[in-house]
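# Sharing a sequence plus its predicted fold:
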Amino acid sequence: MWMWCLPHPQRDDQCLIILDVDGFETKEQEGDTTEIRISALALILSNIFIYNSKGTINEEALDKLQFITKISNYVEIRPNTGEERKCPEFLWCVRDSELNLWMDGFRLIADDYLLSILTIGQDTDGCSVSRCLKNLFHRQKCFEFSHPCPEADGTRMDEVLEGKLDREFQMQAERLRNYVLNSELESIMGGHNVNGQMLARLIETCVSSMCKGQRIILENLRDIVLCEKPTVELDKVTAEKGVKTTKVERIVPLTKPSAGSVMYDMQEPVCLIENSASGELRVNQEAVNILSEISQPVVAVAIVGLYRTGKSYLMNKLAGKLRGFSLGSTIQSETKGIWMMCVPHPLNHNHCLILLDTEGLGDVEKGDEKNDSWIFALAVLLSSMLVYNSMGTIDQYAVAKLHYITELTELIKVKSAGGDDESMQFARFFPAFVWSVRDFTLDLKLGSRIVTADEYLDNALKLKHGSNKKIQDYNLPRECIRNYFPSLKCFVFDRPADKEVMKNMDRIPDSGLDPAFVKQAHSFLKYVYSTAQIKRLKGGHIVTGRMLGSLALTYVDSIRSGKIPCLESTVHMLSEIENTAAVTMASKAYSEWMEEQVSLPTETVEELSTIHNRCQSQALQLFMKQCFKDEGQRYQQEFMNSVAKIYADMCEKNMKKSLDISTAIMRDLGAAMQEKAKNGSYAKPGGYAVYVKDMDELVEGYRAKPGKGVQAEKILQDFLENKQQFSQHLRIFDESMSAREKELAAEREKAEVAEQERKGREEEQRAAQQLLEDQRRAMEENMAQLREKLKQDQIKLHQEHDKVLKQRLEEQEKLQREGFQTRVKAMEKQIDSLKKQQKETESPAYLDRILDMATLMLPPQYKLIPVSVKLVKHLWTKFL
């Protein structure tokens, strides 16, 4: 049995201890008695006892649990007279599930299936597995798991990348984790809290009794474990035996992730938008700092509603925590402003789930409805799914309380120039709408027909015929709900528990709540996790955590200055911020990659060019991924200019480094010849022949030296040219040479210098040609990635049109059923206009037009190629 001690992820004052026991069918086991002893010890020590198996739960699976029936040979549980006996929960985890969860045409939940199997398997002799399970464990639950990774069958789980795991399996594992962490179980000592020292005494006592063959009586253990003075001085024994101890440090709730972190799991919320007593809104910088570290796409779920309706409880459930957002149990509102909690998305591991809990609307202590309207509007603007929480039923009173929706046209503008009816554009950018009805006591029936919660909502939002003021007031909020939001969903919840229990909802596990409420809450969580979309801006651009923080700042600044938040202006402002950041980030990445991969000097210009092209392509991908709405490719041009400058600087460094190294090599090799020239070794008969021999050896030695770089031939050319006058002087004064020999030697030297000059020119031309080739490739790479980027933007635009078109078609169908023919015809015009816009954006010509405009905005160096030649010549002449 192995132990792992961890700080409890959700309770600051508790320690989570995980016990992993040896498998029951390994060769190292000593027979059934070892298995039974281990099981008995696990039963005594645990709050939750997890039994792991594969396949299904049938008679054969129950037979493998026979060891449970023999635990009483080692552990005696005597009935208590003064207090209720507390035993652990039994969780049966069925891996690679083959459970047939259908009975009489109905799908069962796993718990019901387990209960049915245990009921069928129970006999009358009192020794069956099912009867022992019910006697030993105070609750039995079942969790089923699909195959974690079918494509990696037979591979160790710790060798399978998390991204390769089956989504359904991950969701099931997260469900088990949430259940275990949220369970509030009594201590194993029957109501007495057990600390680490007490648990150590418990283990020592139990193991000692088992080794002596004594039966363990649970009631007697309490007297031993709960005594004030330890029977054994554990620290002293540990020191004497030289046992290595591991210090477990408290893990502070994460407030700022490390650089490059993928997941962000906050243990407690922070205030995103503060709401002062005077009604002044202000963005909390700490929350903005947290969001600035989140580079993943965000799914933002906000909840709004009247105060004291249980909004925070649903947010905590979505976060997978019992405690988090403050619940409160009095008539006073607990949440002020908008609070935020960021957690990893349970289904999409590259996304961050951001939960926004708003202060209760209609707080009598505040008495400022304008302030409430702004809180509501901000929740709409920042979320991709909006949950409206209300109590009782959806009646006229409940709809009237949602009058904040009717005020959105006065609080939000789509375009800076305005329009005839901007509210018809809201469905493009507004979040999905979910109405949560708490403490619902009615039957879901319309007349005698049983209906779904969605049908109940549709019926509540039906419009009335007529044009008088009363009917207009009745229809207005319903029309806004139906027209502003792209989708509508409804959930009804039974009362979770009685009044006293609900005062401590943040300490009550699901087992202590009404099963119907728990089931409804589970359906709500599943819907939100699976359908809430990534937050997007106008045009379908994905919002990251960093961008969400910028949005909050922009919207609140507009409100504080007395302006109306404008979606179009906000997108433009945000695009400037993000695109500027994209230029900086991508340029920095290119520079760092070049520094890491280039070893100066390079032997050839092609070597540097190859690395440049690779790094530039990768940096361009980074830029394209982050930038959006780069109209006229202004920022793309800025990025390419930045890369061109960095590359030019790198070429300059490469040439300078080569110049320094080549010059140093030439200086070292020529030192001996320089000394001979000074002492006159060459200025005598036969000295020219010695000089020529030394020169040949020097050139040969120079060429043999590696790592000289791209200036090698040019330095040699300069050296030979500089030595021509000295060589000519030696030939003239060398009396041992005939006139003909001097003439031939001069011609040979002249040919050598000419040849070396040719090599230098070739090197220069190759560098110029390579730079032109680099620019050609850069242009092609830019156009290819730009085309791909525009295709993605085209898809996003299509999805945006498709979302609105779907909403309009559904609304048209409702109006048709309700008999509003005039409105149906007006809606038909809108639908035709949407279809026309969608057809235009889907056309290949649409993409070509944008691409042609982008080509006109390319950097000048991609059009004026001769400039490249001038640049190369400038670099060559700068160091010569």
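Yep, that arrived. Because the structure is a prediction, the values reported are computed rather than measured. Numbering: from 1, shown residues only.

# contacts and neighbour counts: CA atoms only from here.
Fine.

# so what's the nearest residue to Asn579 once chain neighbours are set aside up against?
Using C-alpha to C-alpha, 6 or more residues apart in numbering and skipping residues adjacent in sequence, the residue nearest Asn579 is Cys627, 4.8 Å away. Listed by C-alpha atoms under 8 Å, 6 or more residues apart in numbering, the contact partners of Cys627 are 575, 578-579, 582.

# Keep only those of the residues you listed that are in helices.
Using DSSP state H, the members of the contacts of Cys627 that fall in helices are 575, 578-579, 582.

# of all those residues, which comes closest to Arg546?
Closest approach between these and Arg546, by C-alpha to C-alpha: Glu578, at 9.2 Å.

# residues contacting the closest one?
With contact set as C-alpha under 8 Å, 6+ apart, Glu578 has these partners: 547, 626-628.

# can you give me the helices in the stretch 451-600 of the chain?
Per DSSP state H, counting those that start in this stretch, the stretch 451-600 of the chain carries helices over the ranges 453-460, 469-484, 499-502, 515-531, 545-560, 567-597.

# Can you add distance to Glu762 and give these back as a markdown table?
Formatted as a markdown table, those follow (distance: least, C-alpha to C-alpha, whole Å):
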| stretch | distance to Glu762 |
| --- | --- |
| helix 453-460 | 77 |
| helix 469-484 | 68 |
| helix 499-502 | 86 |
| helix 515-531 | 63 |
| helix 545-560 | 51 |
| helix 567-597 | 26 |
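
# Quick one: closest of these to Arg37.
helix 515-531 (35.5 Å).

# Please name every helix or strand in contact with that closest one.
helix 311-319, strand 488-492 (3 or more C-alpha pairs under 8 Å, 6 or more residues apart in numbering; DSSP states H and E).

# gap between it and the chain center?
Mean-position distance between helix 515-531 and its chain equals 23 Å (C-alpha atoms, centre = their mean, to the nearest Å).

# Could you do stretch 821-840 as well?
Centroid separation for stretch 821-840 versus its chain: 38 Å, with C-alpha atoms, centre = their mean.

# Got another one to weigh against that:
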Amino acid sequence: MLMIKHTQIFSLAVLLSSMFIYNQMGGIDEAASLVTQMTKQMTKHIRVRASGGRSSASELGQFSPVFVWLLRDFYLDLVEDNRRITPRDYLELALRPVQGSGKDIAAKNEIRDSIRALFPDRECYPLVRPLNNENDLQRMDQISLDKLRPEFRAGLDALTKYVFERTRPKQIGATVMTGPVLVGITESYLEALNNGAVPTISSSWQSVEEAECRRAYDTATEVYMSSFDRSKPPEEVVLRESHEEAVQKSLAAFNASAVGIGSARKKYEGLLQKFLRRAFEDYKRNAFMEADLRCSNTMQNMEKRLRAACHASDANVDNVVKVLDGLLSEYETSCHGPGKWQKLAMFLQQRSVYFSPFWWFTSLHFFLLKKETKLFCSPVWKVQYSTLQNG
């Protein structure tokens, strides 16, 4: 049971780190090394996929970190066949297959093969004893760095340089793990282990992808709603420009938070596009309805003022044209919407019934001659104005 717990902790450390430094005293001894024992057991406790049975060390190696085998109090001379070798050469020699046959040889080679497959990116750093005096070793925390052996300081500097140069954020595939992603996948592994199951990398990653893409979707919808400028007048072109600007901010927020390139991301990208279209259409429909209502209310007020102008005791064409000019200018600046001019044209045509047709037509004719207006560009008004002319 204790070995299982050790293997689980070792497996978690390997899966969650971007650089795994194994600290061991002395030379590489496969019989005594915890690495050899843990590596042999790891394939039993971690799987790459939910189906297909036990994963091989080489399959797990795709997700393994940079492996550094740190050898403390190293006492061996790095010599092979009477020539100096590097620490990396020493590591590779220790992991190469043993010649011979038999169960013991096969077991040794299986362990060595597993380590090479599980840690394809590996390095070795031996450090000599920092001090020769045994008494000084008992109070290491009180001794300054410059008092340590030069060979130790040189090895420590080389190790530190390597760690800073090679350490990177943890990745799965092309996805760099953020804090929330790392927490999510850790929780997924732990849940499986605590429930007596075998953690599966692909399943754990899929659950994290789903959660993070969902969070990215929620953030992106909030960004769109807060970025869409509702102070713009309800005109198609203006609203479309505001919509496109908010969409770009929303998509940027989604891409900044979403993880992975799989089905979860595609799913929430599709849902986001649907939300953006629906939100815009809903807002535009309501904005246009409110604009139409404002047009109607404004025209009711216009009717009252036009009646008063036409029925005044001193009414004449110039006075009516002046009132009409003011009303249409006010209407043009205060009212919006796609039906703005069509509604006005219909209003003016219908109201001609209530006033003297000749008087009404004369006033409009004078007005249109004096002022170019979008009203006259309306196809609806052109037909209705022509009808009044010919009537």
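Looks like it arrived, so ask away. On a predicted model such as this, the values are computed, not experimentally measured, just so you know.

# Between the helices of the stretch 451-600 of structure 1, which one is closest to Tyr404 of structure 1.
That would be helix 469-484 among those, by C-alpha to C-alpha, at 8.6 Å.

# what's the closest one aligned against in structure 2?
Helix 469-484 of structure 1 corresponds to residues 103-118 in structure 2, going by TM-score structural alignment.

# list the buried ones in that stretch?
Neighbour-count burial for stretch 103-118 of structure 2, counted by 16 or more other C-alpha atoms under 10 Å, picks out 108-109, 111-118.

# Average offset of it relative to structure 1?
Mean deviation of stretch 103-118 of structure 2 relative to structure 1 after superposition (mean C-alpha distance after the TM-score superposition for structure 1): 1.6 Å.

# what does that stretch contact?
30, 36, 39-40, 57-62, 64, 95-99.

# Where neighbours are concerned, which of the contacts of Glu578 of structure 1 has the most?
In terms of neighbour count, Phe628 stands highest of the contacts of Glu578 of structure 1 at 25 neighbours, by other C-alpha atoms under 10 Å.

# Could you pull up the contacting residues of that residue?
By C-alpha under 8 Å, 6+ apart, Phe628 of structure 1 lies in contact with 541, 575, 578-579.

# Specify which member of the residues you listed is nearest to Glu144 of structure 1.
His541 (37.9 Å).

# returning to what we had before: of all the helices of the stretch 451-600 of structure 1, which lies closest to Lys870 of structure 1?
Lys870 of structure 1 lies closest to helix 567-597 among the helices of the stretch 451-600 of structure 1, at 23.8 Å (C-alpha to C-alpha).

# next helix or strand past that closest one?
helix 605-626 (DSSP states H and E).

# buried sites along that following helix?
605-606, 608-609, 612-613, 615-624, 626.

# Can you tell me how far Lys322 of structure 2 is from Leu306 of structure 2?
11 Å (C-alpha to C-alpha, to the nearest Å).

# So which of the two has more stuff around it?
A count of neighbours by other C-alpha under 10 Å puts Leu306 above the other of Lys322 of structure 2 and Leu306, at 19 against 13.

# so the more buried one is in which element?
According to DSSP H and E, Leu306 of structure 2 maps onto helix 263-310.

# what is the orientation angle of that helix with helix 201-227?
Angle, helix 263-310 of structure 2 to helix 201-227, by axes from the mean of the first three to the mean of the last three C-alpha atoms, to 10 degrees: 10 degrees.

# quick one, strands of the stretch 751-880 of structure 1?
Counting by DSSP state E, counting those that start in this stretch, the stretch 751-880 of structure 1 forms no strands at all.

# what are the ranges of the helices in it?
Along the stretch 751-880 of structure 1, counting by DSSP H, counting those that start in this stretch, helices occupy 821-842, 844-856, 866-878.

# now these as TSV including mean neighbour count?
Formatted as TSV, the helices of the stretch 751-880 of structure 1 follow (neighbours: other C-alpha atoms under 10 Å):
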stretch	mean neighbour count
helix 821-842	15
helix 844-856	14
helix 866-878	14
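
# Nearest to Leu790 of structure 1, out of these?
Of the helices of the stretch 751-880 of structure 1, the one closest to Leu790 of structure 1 (C-alpha to C-alpha) turns out to be helix 844-856, at 7.0 Å.

# ok, and the contacts of Phe628 of structure 1 in structure 2?
Shared with structure 2 under both residues aligned by TM-score structural alignment, their matches' C-alpha atoms under 8 Å, the contacts from those are 541, 575.

# Leaving aside the residues adjacent along the chain, what's closest to the spatially most central residue of structure 2?
Using C-alpha atoms, centre = their mean, the residue of structure 2 that lies closest to the mean C-alpha position is Ser257, 2.2 Å off. Once flanking residues are discounted, Ser257 of structure 2 sits nearest to Ala216: 5.1 Å by C-alpha to C-alpha, 6+ apart.

# so what corresponds to that neighbour in structure 1?
Ala216 of structure 2 maps onto Ala582 in structure 1 when the alignment is built from TM-score structural alignment.

# which residues sit in contact with that match?
By C-alpha under 8 Å, 6+ apart, the contact set of Ala582 of structure 1 is 622-623, 626-627.

# Repeat the analysis, applying 10 Å as the threshold.
Ala582 of structure 1 makes contacts with 575-576, 588, 619-620, 622-628, 635-636, 639, as judged by C-alpha atoms under 10 Å, 6 or more residues apart in numbering.

# and of those, the nearest to Leu118 of structure 1?
The nearest one, if we look at those relative to Leu118 of structure 1 and count by C-alpha to C-alpha, is Lys625, at 54.8 Å.

# From Glu303 of structure 2, how far off is the residue at the greatest distance from the centre of structure 2?
What lies farthest from the middle of structure 2 is Ser313; by C-alpha atoms, centre = their mean that is 71.6 Å. Ser313 of structure 2 sits 18 Å away from Glu303 of structure 2, going by C-alpha to C-alpha.

# Equivalent analysis for Glu281 of structure 2, please.
Distance, Glu281 of structure 2 to Glu303 of structure 2, by C-alpha to C-alpha: 33 Å.

# More neighbours: those two, which one.
For Glu281 of structure 2 and Glu303, the more surrounded residue by other C-alpha under 10 Å is Glu303, and the numbers stand at 15 against 12.

# tell me the contacts of the more buried one?
Shown in contact with Glu303 of structure 2 (C-alpha under 10 Å, 6+ apart): 309, 327, 347-348, 351.
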